[in-house]
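Engineer: Can you look at this prediction? I've put the sequence above it.
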Amino acid sequence: MPVSDTVSESLGRRLWRQTWPMAIGVMALLGFQLVDSAFIARLGTAPLAAQSFTFPLSFLIIGVQVGLGIAIAAQLSRVLGAGEQQRARRLGSLVLVVAGCVIALLALLLWALQDQLFPLLGAEADSLSLIRSYWGPQLLAAWLGALVYFGYSLFRAHGDTRLPGKLMVVTSLINLVLDPLLIFGVGGWDGLGLPGAAWATVLAFGGGLLLLTRRLACRDWLSWQGLFAETRRSAPGFVGIAAPAMVSQLMPPLAAMLSTRIVATLGEASVAAWGLASRLETVSLMLVLALTMSLPPWLGRCHGAGDGETIRRLMRLAARVIIGWQLVLGLLLALAAPWVALLLSGNPEVRDDLAMLIRFLLPSYAFLGLCMVVVSAGNALGWPLGAMLMSGIRLFVCYLPCLWLGSQLGGMVGLAVGAAMGNVLAGMLAWWLYRQRRPSLA
């Protein structure tokens, strides 16, 4: 066997070992979000539409969270790659505290502005009353989930993806058990309805945070000495990665707000179907999301060590895996669209719209996944501004214009076709831009 083939096979095995625990964890974590929506759909179209209106603002929190997580993993992996163990301990402590405070302030702001924000997304009076009861516990759940995620980022930067994967499964199982109990009740208790889904998530993430804290206490990865000096030293580099990364991650929530506004013009059932499709999107992209967690720290260590050849091989391997997996999965789910929609919703109108979205959108996620990995790799390889630019082009040049034009020309069918075309264009353009930057890895 040629040496290059042997090296590629070795990289493939290592990438698989790094990625599969995260893939299982992501599947479990995102699966319970889909389960949330499936249970809520049994309450009726109005509660499901109300939950769907909260998705863009929830994605806003996730965007900031992921941007900070990218910066944590990139900065720590580079420091570890350079062999600076003591600095890595100080940096780990610093970013956990700062990132937790940032998400807490954002959650408080979104709670205070809810009466102004949700009407802008197209929510009407009936939906607003349901949203108010749900939004408070949902924000608490988002903050706890962010703290857990930042802990995961620390483990990933040190090359440990197994524990985060296991804890994601544990939190998902807790949520799965609590969801029906808190939503529908048990015995003579009628349950909490829509807010029950949020409180189940609060308890699940709270349990996960306790378990994560116990395991983190057993690792020599944190240091509380010299944090002030480390802040002055690391802040410029951290902000240099985090700011573009957060802008990149904030663009999807902004696009989600605009797309929800577009879908809202088609009716409440369309909003409900779009919300379910958004949940299904994240579940179907589980492998891609796992790669965006496991790959950047490895790329960052290679970048810190000046190993450009390994970076190029890893990117080619990741691209082949994403395209192959997402196309096969997307086509299978497209063929099974009526049955998947029936499983997720009992409303015939919602079910028909959801089946249509599945048929067109799911296969296009092969290209969306390629774009996502290129963006996450750009942050790890010292191209944060390029990654931010690619995120903006994907959403505001490729995706939203196609989505709006499709809805204008063909209603719900046109909207589904337009969204799929936007994903395809974004993936092709992202890979082209990566190839233009690739010579700088030499």
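Structural biologist: Structure received.
Engineer: drop to CA atoms for contacts and neighbour counts, all remaining ones
Structural biologist: Noted.
Engineer: list the contacts for residue 107?
Structural biologist: The contact partners of residue 107, taken as C-alpha atoms under 8 Å, 6 or more residues apart in numbering, are 61, 139, 140, 142, 143.
Engineer: sorry, that was for residue 423
Structural biologist: Applying C-alpha under 8 Å, 6+ apart, we find residue 423 in contact with 364, 365, 367, 368, 394, 398, 399.
Engineer: just to revisit the earlier point, out of the contacts of residue 107, which end up buried?
Structural biologist: Among the contacts of residue 107, those buried by neighbour count (16 or more other C-alpha atoms under 10 Å) are 61, 139, 140, 142, 143.
Engineer: Just say helix, strand or coil for the second one.
Structural biologist: The assignment at residue 139 comes out as helix when based on DSSP: H, G, I helix; E, B strand; the rest coil.
Engineer: Do a quick rundown of the helices in the stretch 1-150 of the chain.
Structural biologist: Using DSSP state H, counting those that start in this stretch, the helices of the stretch 1-150 of the chain run over residues 3-41, 45-81, 85-112, 114-120, 125-157.
Engineer: And here is the other one:
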Amino acid sequence: MAQENKMGVMPTGPLLWSMSIPVMLSMLVSALYNIVDSMFIARISDDALTAVSLCFPVQLLMIALATGIGVGLNVLLSQALGAGDRTSADRIAGNGIFLSLVCWGLFAVIGWFGSTPFLALFTKKAAILSMGTDYLRVCTLFSCGVFLLFTAERLMQATGKTVYHMIIQCIGAVINVVLDPILIFGLLGAPALGVKGAAIATVIGQCTAMAIGFLLNYKLNHDVHFSVAALRPDKTIVRRMCRIGLPAAAVQALSTAMTAGMNAILMPLSSSAVGFFGVYYKLQNFLYMPLYGLTNTMVPIIGYNLGAKKYDRIRGVTRNAVLFALGIMWVGSLLFLLFPHALLALFGEEGLRFTGGVLAIRIIALSFLPSAITLTLCGVLQGLGRSGTALLAAALRQLVLLLPAAWLLGLVGFPVLWFAFPLAEIVTLPIAWLLSRRVFREIPGL
């Protein structure tokens, strides 16, 4: 008799923590190498950095769609494994790979023919258009390194093997960081390719990590069996995966909309405030990465135990996740409240140019603890397959409540505007809790 997956038997506290740590580390590594990538590109020229920045929305869209497919795959696969249905699990895995291949093909075609027209919407400068087109075409043509890498990672997460997730992320990051200066500046006999070299370094890192990810899945992940037949699209599975995954993709894209909205609100008040908000957002990303790692880990654990009908374990995971999230954000709150000047100084003049930055960070830090609970509840909802409800809660905190509040408070001026962040989180929290309770009541036994 096969031994049951640890997600169904290991005590929920140690299980959640042991599976979360590798994912947290891999997400932090990913954030670090993105910053290193920008540092190398900035050394080429201001136009180079602008060109890559203009490509960023397309990259975010690819990541959002890959995340959506990954969440749908994660939920359905973990539920099938929890129910002991290995045949369905194999078909779900195959359909996840199929959807990733379709997205890769779409972006390859759109990127090749649409890169220049897209960039021309934002700039007419020939140098920026040329560099941006080179960068975006490479990234979209080889976007298999985004879509299929996410799929390989989620196959590991859904079966509880998050250590492999960390390994392939670190390998991809190291390759990218090593190749960046070589291909950008023409070191060790390589041609100096500039921005195009940065794109090539990125996709080589992603594609290598993708290949290693599927090799590790094939050799070591015995919960899923790969076959060409499993790639055949199943309408029911694809529909269910999209129903769960598309709202999750929208959640991923919300932060982009929120940032654009805040920049639009801040720009008429102070251009230096816009620069400060960009710096703050980078700091926030580092703080929230462990929390995102925790919530990502919850999804397969809850899905597995939902499939196995072990509802007491779902409640245990939820309780432990809330406590862990509060612990993470308590530490973050203290850092932001006690050392705001030191955090901003990490970014030099850009971080300290806005004179109200120190007070702003302290005010925004008041939102961290309520956001920890809301984000955890959103992770629970995704694990239960209710991504639409999670999207509602996420939209409330990042768009529906935050932006109008920021605009209205901005009429008064700084520092009142920054209270929009804790206000939005405090109002969203009870709504998210009520939404979660309603979903729990809809599932018999939970």
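Structural biologist: Perfect, I can see it now. From a predicted model like this one, the values you see are computed outputs, not experimental measurements.
Engineer: Out of the helices of the stretch 1-150 of structure 1, the one nearest residue 348 of structure 1 is which?
Structural biologist: helix 45-81 (10.5 Å; C-alpha to C-alpha).
Engineer: what angle do the closest one and helix 125-157 make?
Structural biologist: Helix 45-81 of structure 1 runs at 20 degrees relative to helix 125-157, counting by axes from the mean of the first three to the mean of the last three C-alpha atoms, to 10 degrees.
Engineer: what separates the residue nearest the centre of structure 2 from residue 391 of structure 2, distance-wise?
Structural biologist: The centroid of structure 2 falls nearest to residue 252 when counting by C-alpha atoms, centre = their mean (6.2 Å). To residue 391 of structure 2, residue 252 of structure 2 is 9 Å away according to C-alpha to C-alpha, to the nearest Å.
Engineer: Mean neighbour count, the helices of the stretch 1-150 of structure 1: which tops it?
Structural biologist: helix 45-81 (a mean of 24; mean count of other C-alpha atoms under 10 Å).
Engineer: quick one, strands of the stretch 251-400 of structure 1?
Structural biologist: Secondary structure of the stretch 251-400 of structure 1 (DSSP state E, counting those that start in this stretch): no strands located.
Engineer: Helices of that one, residue ranges please.
Structural biologist: Going by DSSP H, counting those that start in this stretch, the stretch 251-400 of structure 1 shows helices at 268-284, 286-305, 308-335, 337-344, 348-380, 384-393, 400-437.
Engineer: Those helices into TSV, with extra columns for distance to residue 66 of structure 1?
Structural biologist: Output for the helices of the stretch 251-400 of structure 1, formatted as TSV (distance: least, C-alpha to C-alpha, whole Å):
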stretch	distance to residue 66 of structure 1
helix 268-284	14
helix 286-305	10
helix 308-335	20
helix 337-344	28
helix 348-380	10
helix 384-393	13
helix 400-437	20
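Engineer: of these, which approaches residue 13 of structure 1 most closely?
Structural biologist: With C-alpha to C-alpha as the criterion, residue 13 of structure 1 lies closest to helix 308-335 of the helices of the stretch 251-400 of structure 1, at 10.9 Å.
Engineer: contacting residues for residue 231 of structure 2?
Structural biologist: Taking C-alpha under 8 Å, 6+ apart, we find residue 231 of structure 2 in contact with 91, 94, 95, 97, 98.
Engineer: redo that, cut-off 6 Å
Structural biologist: With contact set as C-alpha atoms under 6 Å, 6 or more residues apart in numbering, residue 231 of structure 2 has these partners: 94, 95, 98.
Engineer: same question, residue 371 of structure 1
Structural biologist: 427, 430.
Engineer: Which residue in structure 2 aligns with it?
Structural biologist: The alignment partner of residue 371 of structure 1 in structure 2, by TM-score structural alignment, is residue 374.
Engineer: how much space is there between that match and residue 333 of structure 2?
Structural biologist: From residue 374 of structure 2 to residue 333 of structure 2 the distance is 16 Å (C-alpha to C-alpha).
Engineer: Next: residue 229 of structure 2.
Structural biologist: Counting by C-alpha to C-alpha - residue 229 of structure 2 and residue 333 of structure 2 are separated by 50 Å.
Engineer: And those two? Which one has more around it.
Structural biologist: Remark: of residue 229 of structure 2 and residue 333, residue 333 carries more neighbours, 22 against 10, as counted by other C-alpha atoms under 10 Å.
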